[in-house]
Each structure stands twice: as structure tokens, then as C-alpha cells.
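Novice: All I have is the shape, not the residue letters:
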């Protein structure tokens, strides 16, 4: 009888669904991709991420924070995953990337309507202008390499895209970089 109880208990344990630990995901506030509204994390990329993990039956917790902190948490192992992060050689040292791109994106340059800044694809022509970027965000190899090689000035960094828009609205010779879906 005791053997049957032990056997039943073991079979019961094996038949029980395993409860996966909740994965900690981090990202930045970047509407409409991901943003917080009334205490809830929303956005169309958030919807995709949530659905993917729901199908895997994997619980997740998504936290929005400054991008620099998000990157550091992934690098230190304090968070399990990050999303909407461009793949860079520096990040590949501490992060694994999926083979599929979650959301195809293109880098865009924003200027005021009456700005004298004109862009024809040659970053050398923009060397005298100020750029605003979000700290630790990669804007792709072309822009990132132009900054590293000093083709353009070191950009002014902020923690949010909204701050860059405020700077853009305040100054005539200022451009804001952003990433948009293609």
C-alpha cells in the first residue's frame, strides 16, 4: 500500500504542470512601441512580446526604465531579457539575439519644418549640427560609426526621446534622431 501511495505521489508530481519562474524583461519608454499609461505597460511591441511568452506559457514581468540602466541590467545579469535593442558588436559580448527581428526599424532624423538642415544621406554635411540621442541607444552602424569616427559631433544625450523633442523645439540648429518602424 505504501508503495502505491509513493508511486501515485510521484506520478502526480510528474503530471503537474511545472511553474516556470517569471522572467524579468526590461526596455525603455518609447511610444508607440512600449510605454506606460495609468500604471500599465502598453504598446504594440509589448503586445507582441506578451503574446509570444503567453504561447510559451512563460510568465514575464516588463519594466520600463532608462535605456542605460536596461542595458546595464542585461550586461550584469540582473534582468533576463531586453527588447527593441539594435544588435551591436559591443552588445553581442553580453547579450544573445534572436535570428528573427522582432520589429524592423529604420533610423530617422527629425528637424523643425523651417530648419536649414537638409540631409541627402551624407553625414559629413551634418558635421556642424547638434544631434540629440537617447543614451546607450544604437541608431545603427552608419550613425554609430559616424559618431565614433568623429564625422559628426558627439551627440547630446538624454534618457528619453521626449527630452530630445524638447531640445529640438528649443533650438534651430538641432536635430533629433529617432527610430521608427519600416
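Specialist: Cool, the structure landed. Quantities reported herein were computed from a predicted structural model and do not represent experimental measurements.
Novice: contacts and neighbour counts: CA atoms only from here.
Specialist: Fine.
Novice: show me where this structure has helices.
Specialist: Taking DSSP state H, the helices of the chain run over residues 2-15, 44-55, 67-76, 141-148, 161-170.
Novice: Now mean neighbour count and distance to residue 30 too, for the ones you listed, in JSON lines please.
Specialist: Listed next are the helices of the chain as JSON lines, based on neighbours: other CA atoms under 10 Å; distance: least, CA to CA, whole Å:
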{"stretch": "helix 2-15", "mean neighbour count": "10", "distance to residue 30": "42"}
{"stretch": "helix 44-55", "mean neighbour count": "14", "distance to residue 30": "10"}
{"stretch": "helix 67-76", "mean neighbour count": "18", "distance to residue 30": "10"}
{"stretch": "helix 141-148", "mean neighbour count": "14", "distance to residue 30": "19"}
{"stretch": "helix 161-170", "mean neighbour count": "17", "distance to residue 30": "7"}
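Novice: and here's the other structure:
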């Protein structure tokens, strides 16, 4: 019996060792156990962090709010598994940044995507464009034509804000910079004339301005210090397919229009941020030039030109300025060509509006049929920057070589310096 048991134990030990070796070999072939585990990770397995930065992301009545949060719900719902705002943890920026930097399937929003951070995270976005600007009292009459003008004014900044470095880099003397730890103190100082300008992110500034004065438009923007696109930052261990699926869903939320002609992104941005201006990068003359060039091409070969527009080819989508592009309606207000968003082609926009309720497409087509050409103002997205902007579009009636009428359009965005 002792002989039998001894060899039985020996046999079991050899078998167990063999099983462990085989198991180790299988794990090695798969690149370690984490590969199998990562394949099963979905969007709801991630931990989401955000910070207090109204109106983008903040807490109100015990619940996280803001554009970034609203957009997160819309995007994940588009993915088929909604992450609700109750799943988002509000933490300090330092805590959230360290969590997403150290991995463990985390997401932090919203984060400026800078060259220094590019390879530290995986990215999806942009969510919005964060403009750090200088506010002045509406009645102040202050105009900033160049950075040298800034030394003529006392500028209020939050202590340790990056805006201080921006100002110093522009040549502003340290003695002209007034620092405070509380944004509401800076607003009071601007009201009292203790400072002439106030440096702060534009949308957040308007949020706090309304809170203090009751009117978000109490001050005007007189200068832009810096403009950055913000993103959802994923830790490096989040599987690429999860990040890619999130980005694809975000693109759909931005591009797809509802029955009213508005995308879900436009609805969210308008509700949470309102409408922005931009730093104008090209002239209205370039807009007219592009429309005239497109009209000539359609008159010569309509089908080929429409195909080239829908392919996003130059010059119909400018290589230097992506916000300068051609789009074309027929007389029934159906989109027949679009150099920036092919998804809109084939859609009839009769009676559909922008987020303010303006049926601008009907105005464009009616104006072209009645007057031949003209301009229409409305609110729209910008391919070069997140947010909503005031846009002005030039249109012109064209007769294609196929005998059909086309309304050829291109537009520009309202400059903050206008």
C-alpha cells in the first residue's frame, strides 16, 4: 500500500507540474493574461473622473452636470451601453490626472490635448474648444490691437493660473498682473475698476459672471490668450477598440442631424455653452472666390464637380483652412454635395433649422432663386474647432451643364474681433 501511494503521489505531482507548464505556455502565447482580460473590457468597465470646471463639468445639487457630462451620456448611448452621470466621480484635477496616468482602465475629462501629453494617454474628441480670454467691462472702450497694448492695463488672474505665463510670454510686466484665489473677487474688482481686464476661460467666465451679476454678457472679450481643444483622455491600458468605438460614436453624435436638422452635439453645446466667436483666419473674399470657382466648375461639368466636392477634394475643401468648404443644394433644399460631411448628402432640409430655430437653408435657396446671390447668417459647427459659432454663408445660383439649377454655398465664421 505504501508503494502504491508513493507512486500515486509522484504521478499526481508530475501531472500537476505539466499542467502548470502548459498553462504558462498558453499565457505566454497570448502575451500574458492581460490580453485576454482586455479583450473583454467594455465602456462600462471603465472608471470616469472629472473635475469642477463649470459649465463644462461640475456638480450641482449633488449631481455632475455640464457639456462634457451630457455628451458622455449621448456618446455611450450611441455605443449601445449608456454610462450615466451617476457613474462619474468628481475629484480634484491632480487626483484624476494621476489616476488616468497610472492606468487601471480610467478616463479623465475634459483634458487639453497638448504635445507634452500626446503619448501619455489615448484620446477621443474634441469635446469643446477652451478659449482663455481677456474680459473687459462693456462700457470700458478698451481695444487690444497688439500684445504691447496689454501693458497699459491692470489684468486680474487667478493665482497660479497658466494665464500668468501666457501674459508674461506676451511681454506683460509682472507689475500689471493682479492675482486672487477667488474668481468672484476678480469679478468684483473688474466691476469696481480695480482691474481693467480679467483673464479666464471664456465659457467659465460667463458662467461665473451670470452667477455674480445676473447677466452672462456683462463683459466683452477683447483679446484671446490661448485656444485649446479638449478631449476625453483614456489611460493607456484601455483597449484600442474601446477608444475607437467611442470616437466613432462621438462623430455620429456630431454629424447626424435629427428631424429638425440639428445634431445632438449642437443641441448639447447650445444648451450648455451657447454660441462662440472665433479668431478669423481667412477673408470673406476667399469665400466668394471659392463659390465663384465652384459655380464655374458646375456650369462646365456638374456631375464631375459634385463628385469631387463629395470626395472633399481641393479646392472644394481648403487644405489650409478646413472650415472653408463648399456645399450645394438643389432647388428643393436637398443637399446634393458637401465637402466636409458626406452624411448630409441626399437629405432634404426644407423647414429644418439651426439650434436657434432659424430655417437658414430655406432662406439660402429662396434668396438664390429670387436674387441670384447673397449672404445668410446662422449658428453652426466649425470643422476646425469644437463648440457652436455664428456663421455667415455666401450663396450663388448656378446652372449646371445638365440643365439643373444648383445653389452653391460656402461660409465664414464671426470673428471675436469683428
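Specialist: Good, I have the coordinates. All values reported here derive from a predicted model rather than from experimental measurement.
Novice: In a markdown table: the helices of the first structure, plus distance to residue 109 of the first structure.
Specialist: Listed next are the helices of the first structure as a markdown table, based on distance: least, CA to CA, whole Å:
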| stretch | distance to residue 109 of the first structure |
| --- | --- |
| helix 2-15 | 55 |
| helix 44-55 | 22 |
| helix 67-76 | 20 |
| helix 141-148 | 11 |
| helix 161-170 | 11 |
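Novice: Out of the ones you listed, which is closest to residue 88 of the first structure?
Specialist: Distance to residue 88 of the first structure, taken as CA to CA, is lowest for helix 141-148 among those, at 7.9 Å.
Novice: Give me the contact list for the closest one.
Specialist: With contacts defined as CA atoms under 8 Å, 6 or more residues apart in numbering, helix 141-148 of the first structure is touched by 88, 123, 138, 152-155.
Novice: try it again with 10 Å
Specialist: Residues from elsewhere that reach helix 141-148 of the first structure (CA atoms under 10 Å, 6 or more residues apart in numbering): 86-89, 107, 123-124, 127, 137-139, 149-155, 177.
Novice: Of those residues, keep whichever come out buried.
Specialist: Taking 16 or more other CA atoms under 10 Å as the criterion, what is buried in these is 86-87, 107, 127, 137-139, 151-155, 177.
Novice: I'd like the distance between residue 116 of the first structure and residue 122 of the first structure.
Specialist: According to CA to CA, to the nearest Å, residue 116 of the first structure stands 15 Å off from residue 122 of the first structure.
Novice: Tell me which residue of the second structure matches up with residue 65 of the first structure.
Specialist: Residue pairing (TM-score structural alignment): residue 65 of the first structure is matched to residue 91 of the second structure.
Novice: Same check on residue 176 of the first structure?
Specialist: Taking TM-score structural alignment, residue 176 of the first structure has residue 199 as its aligned residue in the second structure.
Novice: how close does its match sit to residue 207 of the second structure?
Specialist: To residue 207 of the second structure, residue 199 of the second structure is 14 Å away according to CA to CA.
Novice: Looking at the two, which is more packed in?
Specialist: residue 199 (25 against 21; other CA atoms under 10 Å).
Novice: what residues are up against the residue nearest to the more buried one when sequence neighbours are not counted?
Specialist: Residue nearest to residue 199 of the second structure in three dimensions, not counting chain neighbours: residue 134, with 4.5 Å by CA to CA, 6 or more residues apart in numbering. Applying CA under 10 Å, 6+ apart to residue 134 of the second structure gives the contacts 144, 150, 155-157, 163, 196-202, 205, 219-225.
Novice: Quick check on the residues you listed: which are buried?
Specialist: Applying a neighbour-count criterion of 16+ other CA under 10 Å, the buried members of the contacts of residue 134 of the second structure are 150, 155-157, 163, 196-202, 205, 219-225.
Novice: tell me the centre residue of the first structure?
Specialist: residue 84 (3.3 Å; CA atoms, centre = their mean).
Novice: Please identify the residue in the second structure that aligns with that one.
Specialist: Aligned partner of residue 84 of the first structure by TM-score structural alignment: residue 110.
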